[in-house]
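S.K.: Everything below, folded, please.
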Amino acid sequence: MAATNSNSENVQKPSFETFQLFSSTASGFGIFDDPAQQAPSIPPPPCVEVLPSEVHSSVKHSVESVNLDGITLLKGRVNTQQVFGLSNSDLVPGKYEGGLKLWEGSLDLIKALRCDIKSGLISFGGKRVLELGCGHGLPGIFALFEGAAAVHFQDFNAEVLRCLTIPNLNSNLSNKSHPLSSNLTNCDKIDVHFYAGDWNEVDKLLPYVATHVEDNQNAGYDFILMAETVYSINSLQNLYNLIKKCLRHPDGTLYFAAKKYYFGVGGGTRRFLSVVEKDGVMASSLVAEITDGSSNVREVWRLKPKIWRKEKANPCGFKEAKSSIDDSSIAKAP
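M.R.: Now for the predicted structure:
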């Protein structure tokens, strides 16, 4: 995976996109296709809610601005060696999942969201938002500035939340150059929460999951956002299961940005979409394809629960309704 760069990028949305489901034996991703050859799994850290007051003041946190076509957000920078005792490492399975880096997908996702807002396809006003694998939390911060009623941030590591996500959110809230910063001054006073833990278990803490809400009609998050979370084939099923538990039905929407393929670790957008397609309950639409000629192709996808209706000729059965999304009208990220 490559960190964010400032190279100019061309964004294209193909008129028609197909992909073939991957098999577990012929995908060409080396040892990751054979579970017997994979390294033994490491127990994940415990799932916990991290409070805004738990910021690690001893860790140096600096910020720099990121301009996204007229929107300026702040991204924090901390030292991986100081936080985890690691140097020059993007990923240590079971210990550190790259949350201290700002990956390109986060910026791709914000650009795509902004385009869909401008086109009238979506609005965050009054909505519940969950950002999975948040790291810096920029997509969630963007949703907050766009009027979201609640934004919950999740990351594998509690240290990422304490040392980076919470300080980064507070820096953006105190940024006087942002038009909404005067109304949002501190994450203690708004519906913002932070949760750490593995995707297989963290739903037990999330307050809007159906099992934690008395009225199931009011359960779930209106939007789930995630960037660069589908890199490992070993975690895709757990991630997808979590999404289904957390997404509001039938109107919830998932946006995710990632590389088409992650060479060496086996994941990518197409691997994840194969899991989605096999399940058959969610419809996917390609929002944007980003190419810069020097790095892996990146994509932004939108997923929604399929709409089902009773068939008059078969009152005991259900038939999938046609999607209301017209691919030709989907906005392209700039």
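S.K.: rest of the way, CA atoms for contacts and neighbours
M.R.: Will do.
S.K.: Tell me how many other residues crowd I233.
M.R.: Other residues near I233 come to 17 when the count uses other Cα atoms under 10 Å.
S.K.: A helix includes D203, no?
M.R.: Yes: under DSSP: H, G, I helix; E, B strand; the rest coil, D203 falls within a helix.
S.K.: now it: how far from R77?
M.R.: The spacing between D203 and R77, counted by Cα to Cα, to the nearest Å, is 28 Å.
S.K.: Next, the second sequence, to be compared with the first:
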Amino acid sequence: DFQDYNEEVLKEVCCLNVLVNCPNTPSAVRYFSGDWGSLAACTGKVYDVILTAETIYDDKSSGRLIACIDDILKPDGVAYIAAKSYYFGVGGSTRQFEAQVAKLLPRRKLEQVALIQDGSSNVREILRLSPEVA
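M.R.: Below you'll find the predicted structure:
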């Protein structure tokens, strides 16, 4: 399943990429557009793995993303969040996201699993959200 706020992105980019890169993809692949707040009701299922990229750019919407992940991720599931360390001009950051996760999902563990620094573009990180180990 794939989700983007903009239906046009799903139709013009995502769907075409899936067809090109996964020509034998089953017809069961689904595409959802709209706000994260409505995603759980639309999908009707929970996931083992969630991949998300460039979704924490605005600290005001990160809470909705965290709630969405909490709603649709299995208790033993893992989410990977690929993001810039800081989004200039809009205020989101991986540190701010970490603070929100700690507050909203205390039973989950968020850790950095990759740091990408090429010296010429924004620093990027991959974060893993997993069940807290007892």
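S.K.: show me what contacts the counterpart of V230 of the first structure in the second structure?
M.R.: Mapped onto the second structure by TM-score structural alignment, V230 of the first structure lines up with I56. Residues in contact with I56 of the second structure (Cα atoms under 8 Å, 6 or more residues apart in numbering) are 62, 65, 83, 92-94, 97.
S.K.: Okay, and I56 of the second structure sits in which element?
M.R.: Here I56 of the second structure is covered by no helix or strand, with elements defined by DSSP states H and E.
S.K.: picking that back up, can you lay out the contacts of I56 of the second structure as CSV showing neighbour count, distance to R108 of the second structure and secondary structure?
M.R.: Formatted as CSV, the entries for the contacts of I56 of the second structure read as follows, by neighbours: other Cα atoms under 10 Å; distance: Cα to Cα, whole Å; DSSP: H, G, I helix; E, B strand; the rest coil:
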residue, neighbour count, distance to R108 of the second structure, secondary structure
S62, 20, 16, helix
L65, 18, 15, helix
A83, 23, 19, strand
G92, 22, 21, coil
S93, 19, 19, strand
T94, 23, 16, helix
F97, 22, 13, helix
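S.K.: Just give the closest residue to N6 of the second structure, not the sequence neighbours.
M.R.: S33 (5.7 Å; Cα to Cα, 6 or more residues apart in numbering).
S.K.: Can you give me the neighbour number for A321 of the first structure?
M.R.: In terms of burial, A321 of the first structure registers 12 neighbours under the definition other Cα under 10 Å.
S.K.: Run a quick neighbour tally on the counterpart of Y262 of the first structure in the second structure.
M.R.: Structural alignment places Y262 of the first structure opposite Y87 in the second structure (criterion: TM-score structural alignment). Each residue near Y87 of the second structure was counted by other Cα under 10 Å, and the total is 18.
S.K.: contacting residues for the nearest residue to Y87 of the second structure once chain neighbours are set aside?
M.R.: Among residues not flanking Y87 of the second structure along the chain, Y57 sits closest, at 5.6 Å (Cα to Cα, 6+ apart). If a contact means Cα under 8 Å, 6+ apart, then Y57 of the second structure has 83-84, 86-87, 90-93 as its contacts.
S.K.: quick one: Y57 of the second structure from D35 of the second structure, how far?
M.R.: 15 Å.
S.K.: in terms of contact, does K259 of the first structure touch T269 like I think?
M.R.: Yes: the pair K259 of the first structure and T269 qualifies as a contact (Cα atoms under 8 Å) at a distance of 6.3 Å.
S.K.: Now list whatever residues contact both of the two.
M.R.: The contact lists of K259 of the first structure and T269 share E299, where a contact means Cα under 8 Å, 6+ apart.
S.K.: Could you list the buried residues of the longest helix along the first structure?
M.R.: Ranked by number of residues, the top helix in the first structure under DSSP state H is helix 104-118. Within helix 104-118 of the first structure, the residues that qualify as buried by neighbour count (16 or more other Cα atoms under 10 Å) are 104-116.
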